[in-house]
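Trainee: Sharing a model prediction with you, sequence too.
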Amino acid sequence: TKKTGSSFIGMFALRVVMAFVVAIFLNLILSPNDTPFMQTIAAVNDASIVGVLEAWLHSSLSLVVTIILIVTGLMILQRMLTEFHLIEVISRPLRPLMKVFGLPPSSPFLWIVGNLVGLAYGGAIMADMVEEGKLSLDDSNAVNHHLAISHSLLEDTLLFVALGINLWIIVGTRLLFAIIVVWGRKLIVLRYFFSKNQPSG
C-alpha cells in the first residue's frame, strides 16, 4: 500500500470502521421484517437429522455451483477484455462518473480493474502506474480509499444477489459510502492546508 500512497494500518482501520458504519446504516434503513439473506431449503417431510442434513447439503451444493459459475464467468470476461484491449475503451465514458466519485481522470481503468478482479490485481496495476509516473501518489491514495469501500463490485454484487440480497441495496450502499469517504477525505485535507496557510495573529 505504501507504493500507492496509502498506509496499511490506515486502510485496515478504514475498512473495519466503515464495516460497522455501513452495518449500522443498513440496520436503520431496513425494516425488521426485511431479511436480505435468505437461503431457501426445501421442505422435508422426514424431520430426522439425516433428512435435514440432506436438504442442507443439496442447498449448499447448489449455492457452491452457482458461485463457481459466476466467478469462472467473470474470470473469462476479464481475460477477454484484457486480450482485446477493451478495458481502456470502456474506461473513457467513465471519466465523468469519476468526477462524481471524487477520483482523478486517470482512474477509470483502475476503477474497472478493482471492480472486476478485486484489490490484489488492481493494486499491482496501480503500483506500476505510480512507478511509471502515470498516476500520482495522492491520486492513487484517493482510488485506494474508494476501492477500500467499494471493490469487486460486479463479482460481489452477483454473488450477494445469488444469496437473495437486493441488488440496489448492495450497489447503492457501497457507492454512497465510497463517495462519502473520498470527498470527506478531500475536505479534511483542504481544511488542513487552509488552516495551515492561514496567517497567525
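Mentor: Okay, I see it.
Trainee: can we go C-alpha only for contacts and neighbour counts from here?
Mentor: Fine.
Trainee: right, and residue 99 touches residue 106 too?
Mentor: No: using CA atoms under 8 Å, residue 99 is not in contact with residue 106; the gap is 10.7 Å.
Trainee: For the two, indicate the residue with more neighbours.
Mentor: Shown here are residue 99 and residue 106; by other CA atoms under 10 Å, residue 106 has more neighbours (18 against 12).
Trainee: Hmm, the more buried one is touching residue 133, no?
Mentor: No: Residue 106 is not in contact with residue 133 according to CA under 8 Å; the separation is 11.3 Å.
Trainee: Quick one: distance of the lengthiest helix in the chain to the chain centre.
Mentor: What stands out as the longest helix in the chain, according to DSSP state H, is helix 49-83. On the basis of CA atoms, centre = their mean, to the nearest Å, helix 49-83 sits 20 Å off its chain's mean C-alpha point.
Trainee: Would you tell me what the next helix or strand after that helix is?
Mentor: helix 86-91 (DSSP states H and E).
Trainee: Would you mind listing the buried residues in that next one?
Mentor: For helix 86-91, the neighbour count (16 or more other CA atoms under 10 Å) marks 87, 91 as buried.
Trainee: another structure for you, compare them:
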Amino acid sequence: MIIFPVTLVVSFLRYTPLFDAAVSSLTPVMGLFGLPGEAALPLVLGNFLNLYAAIGAMLAMDLTVKQVFILALMLSFSHGLPVESAVCKRIGAGFWIVTGFRVALALAAGLLVNLLWRGGSEPASYGLVAPAQAEPEGFFEVAAAAFGAAFFGVVQISLIVLAVMFVIQILKDLGALGLFARMTKPLLKPLGISSRGSVTMAGGLVFGLAFGAGIILEQAREHDFSRREITLIALFLCACHAVIEDTLIFIPLGINVLPLLVIRLVTAVVLVALIAALWKETSATSKTPVVNKD
C-alpha cells in the first residue's frame, strides 16, 4: 500500500535540512491558502498519484484542523489527474478542459475557505496516530517515529477502505446503481443532461472516475451523447465523484467529512447548471464525440 512508504519517507525527511529548505521556498505561495510550505507535498502527491499518497504525507505533518480541511477540500476537487483526466478524454471530453476545471476549483476552494473560516486553529488529531510528546532526536528516534506514523496510518486507512469496498460490493450485488440512476433522472435536466446519462452519472458518483471507468466508458459507447452533454457530465463528475470512498477516507485526519461532501455536491450542481445555461446546444456541439472503442 502506498500510504506506508509515503508516510515513512515524509516523516523521516521532515527532520532533514532538505525538507526545511523546500518548505521555506514554498511558504509564500502556500500562505495564500493558509497552509505551511510543507503542505505543497500532499497536493503534489495527490494530484499526480492519488488521495492515499496525499493522506500518507499529511499524516506525517503537524497541521491545524483548518489546514487539514483546506487540504482535504482542495484534494477532493483535484486528485489523480493523469488517470482520471485520461478517462474523461476517452469518453470525449477535453483532457485539458477537465484538468483545468479541477485545478481551478481546488485553488478557488482553498482561497475561499482560508478567507471565510476564522476557526479551526486547534491542532488536528489524526485518529490512531497520536501526536508525539516530544521531538525525536537522533537517527533511531526519528526512524522509530516515522515507522510508527506510517504503521498506524496504514491501519486506519485500511479499515476505512475495507469498509468502503464492502459497502460498494453490497450496492453492486443489490443492483443499487440502477435504482440510484432512476432517482437522479429528474435532477439531470437542469444540468443540461438527458435522462440517458443517469447510469453514467450514477457510476461516477458511486464508484469514481477511475474505478467506475468501465461503466462510464460503456455508457459513452452505447449512447449518442453530444459533445456538450458529455462535457457537462465530465465536469460534474470531476467536481463530485466517488462520494463514498473520497469522503470516508478523510475520516482518519480527524475532520468533519460531511461538509466536504456537501461543498462538492453543491459546487458541482451550481457550476454545471450555470455552464449548461450559458452553453447552448449548436450544430457543432450536437455531434457525437469520438469514443475509443478499444
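Mentor: Looks like it arrived, so ask away. Keep in mind that what you see is a predicted model, and the values were worked out from it rather than measured.
Trainee: now for the longest helix of structure 1, which elements pack on it?
Mentor: Under the contact criterion of 3 or more CA pairs under 8 Å, 6 or more residues apart in numbering; DSSP states H and E, helix 49-83 of structure 1 touches helix 153-162.
Trainee: so the helix it packs on matches what in structure 2?
Mentor: The alignment of helix 153-162 of structure 1 onto structure 2 (TM-score structural alignment) covers residues 243-252.
Trainee: Near the nearest residue to residue 95 of structure 1 once chain neighbours are set aside, how many other residues are there?
Mentor: Distances taken as CA to CA, 6 or more residues apart in numbering place residue 105 nearest to residue 95 of structure 1, at 5.6 Å, with adjacent residues excluded. Counted by other CA under 10 Å, the residues lying close to residue 105 of structure 1 total 17.
Trainee: what sits against residue 105 of structure 1?
Mentor: By CA atoms under 8 Å, 6 or more residues apart in numbering, the residues touching residue 105 of structure 1 are 95, 98-99.
Trainee: which one in structure 2 is aligned with it?
Mentor: Aligned against structure 2 - with TM-score structural alignment as the criterion - residue 105 of structure 1 pairs with residue 195.
Trainee: Residue 86 of structure 1 -> structure 2?
Mentor: Aligned partner of residue 86 of structure 1 by TM-score structural alignment: residue 176.
Trainee: and if you look at residue 127 of structure 1?
Mentor: Using TM-score structural alignment, residue 127 of structure 1 lines up with residue 217 in structure 2.
Trainee: cool, and residue 65 of structure 1?
Mentor: In structure 2, residue 65 of structure 1 lands on residue 155 (TM-score structural alignment).
Trainee: any idea how far residue 174 of structure 2 is from its match?
Mentor: Noted for residue 155 of structure 2: a distance of 29 Å to residue 174 of structure 2, by CA to CA, to the nearest Å.
Trainee: again, but for residue 254 of structure 2
Mentor: Counting by CA to CA, the gap from residue 254 of structure 2 to residue 174 of structure 2 is 32 Å.
Trainee: Looking at those two now, which is surrounded by more residues?
Mentor: Ranked by neighbour count (other CA under 10 Å), residue 254 of structure 2 and residue 174 place residue 254 first, with 16 against 11.
Trainee: After alignment, which residue of structure 1 pairs with residue 230 of structure 2?
Mentor: In structure 1, residue 230 of structure 2 lands on residue 140 (TM-score structural alignment).
Trainee: Would you tell me what helix or strand its match is located in?
Mentor: Per DSSP H and E: helix 137-149 holds residue 140 of structure 1.
Trainee: Can you give me the buried ones in that helix?
Mentor: Result for helix 137-149 of structure 1 [16+ other CA under 10 Å]: buried residues 137, 139-149.
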